[in-house]
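**Q** Here you go, sequence then predicted model.
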Amino acid sequence: MRFFKKKEKRAEEVSFEDALLRSLLAKTEMTKDKAIQIPTVSGAISLIGDIIASTPIKLYQESVVNSEKETKEIDDYRVTLLNESTGDTLNASEMWRAVTRDYFLGKGAYIYINKEQGKVKSIHYVDEKNIAIQENTDPIFKDFNISVQGTSYNPYNFIKILRNTINGASGESIVSENDLILSVAYNALRFEDALVRKGGNKKGYLTSEKKVTKETIDDLKDSFRNQYSNNAENVIILNEGLQFKESSNTAVEMQLNEGKTSNAAEICKIFHMSPNLLNGSSVTIKPEEEIQKFVKLAVLPFMKIIESALNEDLLLEKEKKSFYYAFDTKELLRGSAKDRFETYKTAIDSKVMTIDEARYQEDMKPLGLDFINLGLGAVLYNTKTQEVFIANTGTSVDMQNLKGGDNIENRNTK
């Protein structure tokens, strides 16, 4: 007796997933242009760039006068190039904003130094995309040239501002170091954009218990394509035996808003800043304290890298011994007026600052009050002469004469 195996009847599936979903599931190769589309990245870089562009750079000289170190500001033509007119199509403000973008998102920021007879005539920002590095193979005695569209230049022809560099020629961008979190944030934006463009319609697939002809499949594809285009009111009629099954969730079900907030907070960690600075709220601490924290953790380290680059490439060899460039961060770090004046009051009451010194910090004219209020009850001890001065009586005591009950020699200071 022969047994015949009953043929299993399986449902035939017709998938209508488009190329966008496949691309979302695949690994996304992050680039500078993609990263800058992420609002958190764009906002953080814009904020840092604005602070850098609005903080003046000055040139100082250190010298020793009467065995004391003295620092004075130097009026130099190169300071004008760094703060105002660069001699290029970009002014100084635009240049520093472009430098900030290239520093974080590219291989580094490069500024060409245009010299005539050894004097800097102008400085020119060069997009890092046009920079190619030609390195030697020696891991100890490293050397390189910088190529711009096929023309080779020596390293000293450029101011090089590099992030996490290990060779002094190029740096590491946040795009390459943090591509995973940036990819998540970027793909979340793409997915949300796809939902908006398709009217929030859910994706899915069709199932059929019987074979579907190619003509029917083509008609269904056109119908679903029109349905998801979100530019007309379209109705899809399914033939008998066809069923639509959802394959993805809506934005609410996937909690995209919570995901965006979480991704933004993670990206802010890359820049050492609080998300509150970008969304305009401050929950944990005072806004002034949050800004000060951001400046100290994110902006000042970047400024130090710029200063080192300027000292290395924009100073002559003979100038490097005593000259240096530095950002004038006095205004940036001053804090609120209330905090500043409370600090001055404490310093004056503690006898470590005079009134005129406090006025100098506020860019106010001195009053000629070059004295410190000691108070009548003050007793001062001179560690060098070992004398004690009593302000109330106007007398001083020689501590060297205090030996085993000897008489104390009082000398009137009048």
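**A** Arrived safely, thanks for sending. Since this is a predicted model, take the numbers as computed values, not measurements.

**Q** From here on, just use CA atoms for contacts and neighbour counts.
**A** Will do.

**Q** Please identify the buried residues of stretch 135-150?
**A** Under the neighbour-count criterion of 16 or more other Cα atoms under 10 Å, stretch 135-150 has 143, 144, 145, 146, 147, 148 buried.

**Q** contacting residues around that stretch?
**A** Identification of contacts with stretch 135-150 by Cα atoms under 8 Å, 6 or more residues apart in numbering yields 130, 131, 132, 133, 134, 152, 153, 154, 155, 167, 169.

**Q** Output these as CSV; include the columns secondary structure and neighbour count.
**A** Below are these laid out as CSV (DSSP: H, G, I helix; E, B strand; the rest coil; neighbours: other Cα atoms under 10 Å):
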residue, secondary structure, neighbour count
130, helix, 11
131, strand, 19
132, strand, 18
133, strand, 15
134, strand, 14
152, strand, 14
153, strand, 16
154, coil, 11
155, helix, 18
167, coil, 14
169, coil, 22
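
**Q** In TSV: those, plus distance to residue 354.
**A** Formatted as TSV, the contacts of stretch 135-150 follow (distance: Cα to Cα, whole Å):
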residue	distance to residue 354
130	54
131	53
132	55
133	54
134	57
152	57
153	53
154	51
155	48
167	48
169	48
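
**Q** also this one, for the comparison:
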Amino acid sequence: MPLFKKREKTPAQESRDVSVVSTAVDDSTVSDVLLSALLAGESISREKAMNIPAVASAVDMISSAVASMPVRLFKYKDDHVVEVKDDDRVAMLNGDTHDTLDGLQMKKACVIDYLLDGNGYIFIDRKESNDVSGLYYVDDRFIAISILEEPIYKTYEIGCGGGMYKPFQFIKLLRNTRDGARGFGITEEVSKALETAYRTMLYQLKMAKTNGNKRGFLKSERRLGQDEINLLKKAWNNLYSTDSEENVVVLNNGIDFREASNTSVEMQLNETVKNLADQIKDLFHISDNDFNLTFKLAIYPVVKAFETALNRDLLLEKEKGKYFFELDVKEIIRANVKERYESYKLAKECGFMTINEMRRMENMNHIEGLDIVDLGLGSVLYNTETHEYYTPNTDTIKTEEDDSVIDGEEGMT
């Protein structure tokens, strides 16, 4: 029997989210943030998670990096890999999707859903000829999964906008999925850690609203009348209000202010915030001092997940095994000029690259005659266009097809 998973929020749920925030800010009965997070008994929403600076920064960094990578299409031809540049799907992934979102915005939105909720969806609009006419990002909160709970031959359908669709009609970017239909995002896997960070932020907000004034209580030697209590409350609210210019409260004779003791969170708030920020970075595998490590652990897995999804859902069955999509990561991992040129020098000395290949990497024009690979062996040069070997020491040319040696007075072109 189909089981439905609906991700959209009802107005009642949204109002509950707002009330929780209001209660968290105003509630002073549970001042210990860690204990408050444990007692709350609720999962954090993506909206709350994105209010945490460390989470917003990590999600934006990863999604922007992946979205900025151009998508390229390649095919195998005679044991060579050739780029296909005139395919409409590539133009849509990198530019006009025929949706309100362009290619970069579509990829970024999909990766954000992937990280936070575990599910990123792009609808593939195909013509009767199977040609793709548009790629449409769909917010995962408008997706409902109807899955048949069969452990081996797993099947499911995707509900969206009142219609039911087959899995191959969507590009599905799923995080930590176990059934190929639903993924698990950061907000679901580590909700308590993010809830703790969120409540710590609210605690800081509360401290800011009180202008950092110490909490305490008033002690009176006599019983106060209701009018006196009301005036005292008003004066005290003005003192703690961020909009008020009053910063002094005059106490009547017989009334004394007693400062409340600081909680462990108040005394170690800065340290707590730093520790939570570091934990969130670890959660997203972000390293402050090593971008290469960040790329390998935080960005590259998302890149491979995106490539796999494109190759499975956007390629026709007859194209699979012959064509493949790939995200161009060169611009992201591109080193500085000195490091690049030192790498080119090493590649040239090892015979790994020709000068023209290096020039292409730098977006420079091809120069005829520079498709030369240095094979070492006391300066033996190989021309990749004519397939000839030239030995400068003996001024001889040798072809691949013939073992004969040609005396070369003119050398190689």
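**A** Everything's here; your move. Predicted model only: the values in this text are computed from it and were never measured.

**Q** Among the buried residues of stretch 135-150 of the first structure, which lie within strands?
**A** Among those, the ones falling in strands (DSSP state E) are 144, 145, 146, 147, 148.

**Q** what secondary structure does residue 13 of the first structure sit in?
**A** Look at residue 13 of the first structure: counting by DSSP: H, G, I helix; E, B strand; the rest coil, its state is strand.

**Q** give the contact list for it.
**A** Residue 13 of the first structure sits next to 205, 206, 207, 208 when contact means Cα under 8 Å, 6+ apart.

**Q** The same query, at a cut-off of 10 Å, please.
**A** Applying Cα atoms under 10 Å, 6 or more residues apart in numbering, we find residue 13 of the first structure in contact with 205, 206, 207, 208, 209, 210, 211, 212, 242, 243.

**Q** would you turn those residues into JSON lines with distance to residue 65 of the first structure and neighbour count?
**A** Formatted as JSON lines, those follow (distance: Cα to Cα, whole Å; neighbours: other Cα atoms under 10 Å):
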{"residue": "205", "distance to residue 65 of the first structure": "84", "neighbour count": "15"}
{"residue": "206", "distance to residue 65 of the first structure": "88", "neighbour count": "18"}
{"residue": "207", "distance to residue 65 of the first structure": "90", "neighbour count": "16"}
{"residue": "208", "distance to residue 65 of the first structure": "94", "neighbour count": "17"}
{"residue": "209", "distance to residue 65 of the first structure": "97", "neighbour count": "14"}
{"residue": "210", "distance to residue 65 of the first structure": "98", "neighbour count": "13"}
{"residue": "211", "distance to residue 65 of the first structure": "97", "neighbour count": "10"}
{"residue": "212", "distance to residue 65 of the first structure": "95", "neighbour count": "15"}
{"residue": "242", "distance to residue 65 of the first structure": "94", "neighbour count": "18"}
{"residue": "243", "distance to residue 65 of the first structure": "91", "neighbour count": "13"}
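
**Q** Among the buried residues of stretch 135-150 of the first structure, which one lies nearest to residue 226 of the first structure?
**A** Nearest to residue 226 of the first structure, judged by Cα to Cα, of those is residue 148 at 48.3 Å.

**Q** residue contacts, residue 324 of the second structure?
**A** Residue 324 of the second structure touches 72-76, 83-84, 307-308, 310-312, 314-315, counting by Cα under 10 Å, 6+ apart.

**Q** Next: residue 138 of the second structure.
**A** Counted by Cα under 10 Å, 6+ apart, residue 138 of the second structure has contacts 106, 109, 110, 113, 120, 121, 122, 123, 160, 170.

**Q** What lines up with it in the first structure?
**A** Taking TM-score structural alignment, residue 138 of the second structure has residue 126 as its aligned residue in the first structure.

**Q** same question, residue 87 of the second structure
**A** Superposed on the first structure with TM-score structural alignment, residue 87 of the second structure falls opposite residue 76.

**Q** Tell me how many other residues crowd that match.
**A** Close neighbours of residue 76 of the first structure, defined as other Cα atoms under 10 Å, add up to 11.

**Q** Now do the aligned partner of residue 119 of the second structure in the first structure against residue 30 of the first structure, distance only.
**A** Aligning on TM-score structural alignment places residue 119 of the second structure opposite residue 108 in the first structure. Distance check for residue 108 of the first structure against residue 30 of the first structure: by Cα to Cα, to the nearest Å, it reads 17 Å.

**Q** Neighbour count: the two, which is higher?
**A** Set residue 108 of the first structure next to residue 30 and count neighbours by other Cα under 10 Å: residue 108 wins out with 26 against 16.

**Q** Name all residues that make contact with the residue nearest to the more buried one when sequence neighbours are not counted.
**A** Taking Cα to Cα, 6 or more residues apart in numbering, and ignoring the residues beside it in sequence, residue 108 of the first structure has residue 162 as its nearest neighbour in space, at 4.7 Å. By Cα under 10 Å, 6+ apart, residue 162 of the first structure lies in contact with 99, 102-104, 106-110, 168-173, 302, 305-306, 309.

**Q** Ok, residue 103 of the first structure next?
**A** Taking Cα under 10 Å, 6+ apart, we find residue 103 of the first structure in contact with 45, 97, 109-110, 128, 160-164, 170-174, 302.

**Q** so the counterpart of residue 58 of the first structure in the second structure, which of the three states?
**A** Under the alignment (TM-score structural alignment), residue 58 of the first structure pairs with residue 72 of the second structure. Residue 72 of the second structure carries the three-state label strand when classified by three-state DSSP.
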